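Asker: Let's see this in three dimensions:
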Amino acid sequence: MPSTGKAFAVLATAQFLVVLNTSIVNVALPSIRAGLGLTDTGLSWVVNGYGLAFGALLLLGGQLTDALGARRVLVAGLAAFAVGSLAAGLAWTAPVLVTARAVQGVGAALLAPAALALVLRHHPTRLGAWGAVSGVGGAAGALLGGLLAGTLGWQAIFLITVPVATAALAAARALVPRDTPTGGRLDVTGALLVTGGLVALTAGLTASAPVPPLVAGAILLAAFVVRRRGQPLLRTLGATARANAAMAVLGAVWVGLFYFLPLYQQQVLGYPPLVAGLAQLPLAGATALGSALAPRLPRAALPIALAALAAGTAWFATGPVFPFDVLGPPVLAGAGLGVAFVHLTVDATRVPATDAGVAGGLVNTSRQVGGAIGLAALVASTTGFAAAFTATAALAAVAAVLTIEGAAR
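Answerer: You can find the predicted model right below:
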């Protein structure tokens, strides 16, 4: 077997790319808007193109990992990621950029479950380091997004991914051991139904004539539920419905906060992109610290953490000024976010061992899809940053209420 340390480094790099490309865009959004002349709705699709494809296809990515082998799916995901990143960096219109972001999301939906499966199989003692990669990727995305957008232009935030993904692909072929497919049935039709339904719902929230796409989305998702009736996915969803609903709402808060905050800092506070990137570090650092401390806290801390997240987000709506108010809200919100994410993940995966894989895919899908639909709803229903932060705080409060039952566990 090739060097386990080098093989793990390849898998960690793949995960780093997934998280990096979730956060690197946020600080560059004003530059992208100016470069391509995007509306508020169009700008939200730069984020949602990635998040929707990623979330909607995660379950299919897990199925492909079982059916075709984790290494093969990992390599395919890295290839798609590199192609999507190159296309995004060369995009000359908004539709091209959103399509390229969707291709990146497809790549992420393939490589994320494949990389995790390989880590669990070959490197189970390095799960702590695996989790740390996500925190580093989020912080690095904020910093790189500000640095590159402020110096080389917004295209650089995508182009920088191309050589990294290409090198990871080559290293995966050389260093990651081949594995034997474990079998499993692919549900391509189901994947198409859920993807089409989620895209239609998200588009309907921001459309001038919302009813047709919303109805179409509901029909497609209902067809998916009927198709999966009696299967492990719906059985697991029934057992963890409350936790997954709270995770979807938390996803909306997460994406909304990281979307509106850099825009607010650049458009209202007048921060240049690099300073706005640096200004994300208290939020990212507090989130990482909250995640690290969460396993030591009882389940009863979950609604309290979500209440802290709501309070910190509402604090932003008051128009913070440097230094205390700018440092206070992100530390409060970030700590609550980190603790809530870990405990909700535990809640949503508290299922029999036979359903653990399905539960893991489902909770990640809930977060990604909740983030995409929540952002579309926030952009469509709010005017001004104070209203956006207030609405985001209200969503955090809803998540807190959803988790109060069973807090004594």
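Asker: switch to C-alpha atoms for all contacts and neighbour counts from now on
Answerer: OK.
Asker: Can you report how many residues lie near residue 166?
Answerer: Residues lying near residue 166 (other C-alpha atoms under 10 Å) number 17.
Asker: I'd assumed residue 388 was in contact with residue 318.
Answerer: No. Between residue 318 and residue 388 there is no contact under C-alpha atoms under 8 Å: 11.5 Å.
Asker: Those two: which has the busier surroundings?
Answerer: Taking other C-alpha under 10 Å, residue 318 and residue 388 do not tie; residue 388 has more neighbours (24 against 13).
Asker: Now do the contacts for the more buried one.
Answerer: When contacts are counted by C-alpha atoms under 8 Å, 6 or more residues apart in numbering, residue 388 touches 260, 317, 378, 379, 382.
Asker: Repeat that for residue 360.
Answerer: Contacts for residue 360 (C-alpha under 8 Å, 6+ apart) come out as 348, 349.
Asker: Against residue 254, how distant is it?
Answerer: Using C-alpha to C-alpha, to the nearest Å, one gets 19 Å for the distance from residue 360 to residue 254.
Asker: What number of residues are in the vicinity of residue 178?
Answerer: For residue 178, the neighbour count with other C-alpha under 10 Å is 14.
Asker: Tell me the secondary structure at it.
Answerer: coil (DSSP: H, G, I helix; E, B strand; the rest coil).
Asker: Could you also give me the structure for this next sequence, so I can compare it with the first?
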Amino acid sequence: MRHIVGAQGRGGPPVRGSGLGSVAPGAALAALAGAQFVVVLSTSVVNVALPQLRDSVALSDSGMAWVVNAYGLAFGALLLLGGRVADLVGARRVLVAGLGLFAAASVAAGLAGAPWVLIGARTAQGVGAAAAAPAALALVVRVFPPGGARARALGVWGAVSGAGGAAGVLLGGLLTEVFGWPWIFHVCALGAALALVATFRLVPADAGGPRGDVGGSHVDVFGALSVTAAIVALVYGLTAARTYGWADPPVLGSLLAAGLLLLMFLRIERCHPAPLLPPGLLTQGPVAPANLLMALLGAVWVGLFFFLPLLQQQVLGAGPLAAGLAQLPLAAANMLGAGLAPRLARLLAPHRTLAVGLIAQAAGLLWLALLSAPGTTLAGLSGPTVLIGLGLGIAFVQLTGAAVNGVRPADAGAAGGLVNTTRQLGGAVGLALLGTLATAFTGAAADGPAALAHGYRAAFLLAAAIAATAAALTPLLSRRATPTTSGAPTRASNGNATEGVHR
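Answerer: The predicted structure follows:
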């Protein structure tokens, strides 16, 4: 991590003027990135093992989706609360608590022998991740001041996030085939424990302490409950529509309840002294359009890592280990894209760099859809997955930077929670829609691998359309001025992804 410190000197000297005391930036970033790696790893590590989980734990087809969605829902629904609590009581404390819960839930998932136990443990994993992820990102924002240092730090953050998603598929295949599916969860528990130790040793106790300007010390419990219930109702309705149809009364009732609960949440936020969404957060810099685009990126991201392993195993006949190894080109491309993103932003401007990343994803997904047929080799998928990986890395870094750029220090946790929420919520809703479409196209075809390929092809085509739509919306970022930490707008001084956006 030494290169991240830049001109501050060899060995990672302290960052001054951040309100965090003496912090070794490279060491702190290593610990925080480790926590992020474990959180993202758990999102995808189960995907390759889904066929084995289905047989061992007696999961139904909808149960397989809920193994993924239970984590994503708890994670996405509680991220706003996790980020706000980090602002109120201290980001380091919340990170430690989240990693501890995550480790315990991972052990429980590895010992599960029934569907409800497994899905419950995955839900608890998501709760722990919802505390850890925004707290870790808030600490990164506070340790690294705006400028090149933060841009490089977020480049590392994006590379680690992309590597976690792809490594989850690789490790999932390796562990499932060699040791059995329980080890995919035991490894997550070990990773969380290591990240917990690193946090104690490398992140000072005063880092990310409670802020004195967050508008009170009361946690917005009713706001958290209402937005959590709204998200669960929304995704349940979308998922149930896959099985029962859109006209089914429980489906319609769930979607209606989601809308009413969301209105209730917005009303609570206007009245609470310390709301989950601080007043004016969405008007600070490009926060609002960045979160909109992050939701679309999340739909593409989660859909890809759900359907790609199924295509490799159920259509192309690969085993778990071979499917995991086939993710290596995607992982390498993702890390390369994340590393290139800050440099490209200085050359092209951030919003144009983002558009390039999203267009690359759309092209790769379209290419992948054309190859989704029996008889295609795993090696034949390398071209489109490399293109998708490059685009994912670039887009993730740009959107993360835009979503936390220019926010007040007191709102860093809330901003981190919001951008993670929109990514997870977009992923959960996207997976429900992509799964519904895939099921409809599979049911219209004959049985067997050809029918599955027909459904997966439809899902990849829709994902490509979502990425292309996001690319078309990137000019929204260029129209938002970047405020200073005091809230006054200022023009971006350079092309760094985290310093602002060009007009």
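Asker: what does stretch 57-70 of the first structure correspond to over in the second structure?
Answerer: Mapping stretch 57-70 of the first structure onto the second structure (TM-score structural alignment) gives residues 78-91.
Asker: what distance separates that stretch from the centre of its chain?
Answerer: 17 Å (C-alpha atoms, centre = their mean, to the nearest Å).
Asker: residue contacts, the alignment partner in the second structure of residue 329 of the first structure?
Answerer: Taking TM-score structural alignment, residue 329 of the first structure has residue 384 as its aligned residue in the second structure. By C-alpha under 8 Å, 6+ apart, the residues touching residue 384 of the second structure are 363, 364, 365, 367, 368.
Asker: 10 Å - rerun?
Answerer: Residues near residue 384 of the second structure by C-alpha atoms under 10 Å, 6 or more residues apart in numbering: 329-330, 360-371.
Asker: ditto for residue 242 of the first structure
Answerer: By C-alpha under 10 Å, 6+ apart, the contact set of residue 242 of the first structure is 248, 344, 347, 348, 399, 402, 403, 405.
Asker: Same check on residue 457 of the second structure?
Answerer: Here residue 457 of the second structure is in contact with 307, 311, 365-366, 368-373, 437-438, 441-442, 451, 463 (C-alpha under 10 Å, 6+ apart).
Asker: Restricted to strands, list the contacts of residue 384 of the second structure.
Answerer: Within the contacts of residue 384 of the second structure, no residue falls in strands by DSSP state E.
Asker: Pick out the most distant pair among those.
Answerer: Greatest spacing in those, by C-alpha to C-alpha: 329 and 370 (18.9 Å).
Asker: Give me the mean deviation of stretch 329-343 of the second structure from the first structure.
Answerer: On superposition with the first structure, the mean distance recorded for stretch 329-343 of the second structure (mean C-alpha distance after the TM-score superposition for the first structure) is 1.5 Å.
Asker: Now do the helices in the stretch 251-400 of the first structure.
Answerer: Assigned helices in the stretch 251-400 of the first structure, in chain order: 273-279, 281-293, 301-316, 324-348, 356-381, 385-404 (criterion: DSSP state H, counting those that start in this stretch).
Asker: ok now the fourth one, how far from the chain's centre?
Answerer: Distance of helix 324-348 of the first structure from the chain centroid (C-alpha atoms, centre = their mean) equals 15 Å.
Asker: and that helix, which residues are buried?
Answerer: For helix 324-348 of the first structure, the neighbour count (16 or more other C-alpha atoms under 10 Å) marks 326-348 as buried.
Asker: Could you do the last one as well?
Answerer: By neighbour count on 16+ other C-alpha under 10 Å, the buried set for helix 385-404 of the first structure is 385-386, 388-400, 402-403.
Asker: What about residue 230 of the first structure, how many residues nearby?
Answerer: If we define neighbours as other C-alpha under 10 Å, then residue 230 of the first structure has 10 of them.
Asker: residue contacts, it?
Answerer: Residue 230 of the first structure touches nothing, counting by C-alpha under 10 Å, 6+ apart.
Asker: Relative to residue 211 of the first structure, how far out is it?
Answerer: Counting by C-alpha to C-alpha, the separation of residue 230 of the first structure from residue 211 of the first structure is 30 Å.
Asker: before we move on, back to that, buried only: go through the contacts of residue 457 of the second structure for me.
Answerer: 307, 311, 365-366, 368-369, 371-373, 437-438, 441-442, 451, 463.
Asker: Superpose on the second structure and give me the mean offset of the strand or helix carrying residue 78 of the first structure.
Answerer: Per DSSP states H and E: residue 78 of the first structure is located in helix 70-89. Helix 70-89 of the first structure, aligned to the second structure and superposed, deviates on average by 1.5 Å (mean C-alpha distance after the TM-score superposition for the first structure).
Asker: Stretch 15-28 of the first structure now?
Answerer: Compared with the second structure after the fit, stretch 15-28 of the first structure shows a mean deviation of 1.6 Å (mean C-alpha distance after the TM-score superposition for the first structure).
Asker: That stretch corresponds to what range in the second structure?
Answerer: Aligned by TM-score structural alignment, stretch 15-28 of the first structure falls on residues 36-49 of the second structure.
Asker: Nearest residue to the middle of the first structure?
Answerer: With distances taken as C-alpha atoms, centre = their mean, residue 368 lies nearest the centre of the first structure, 4.8 Å away.
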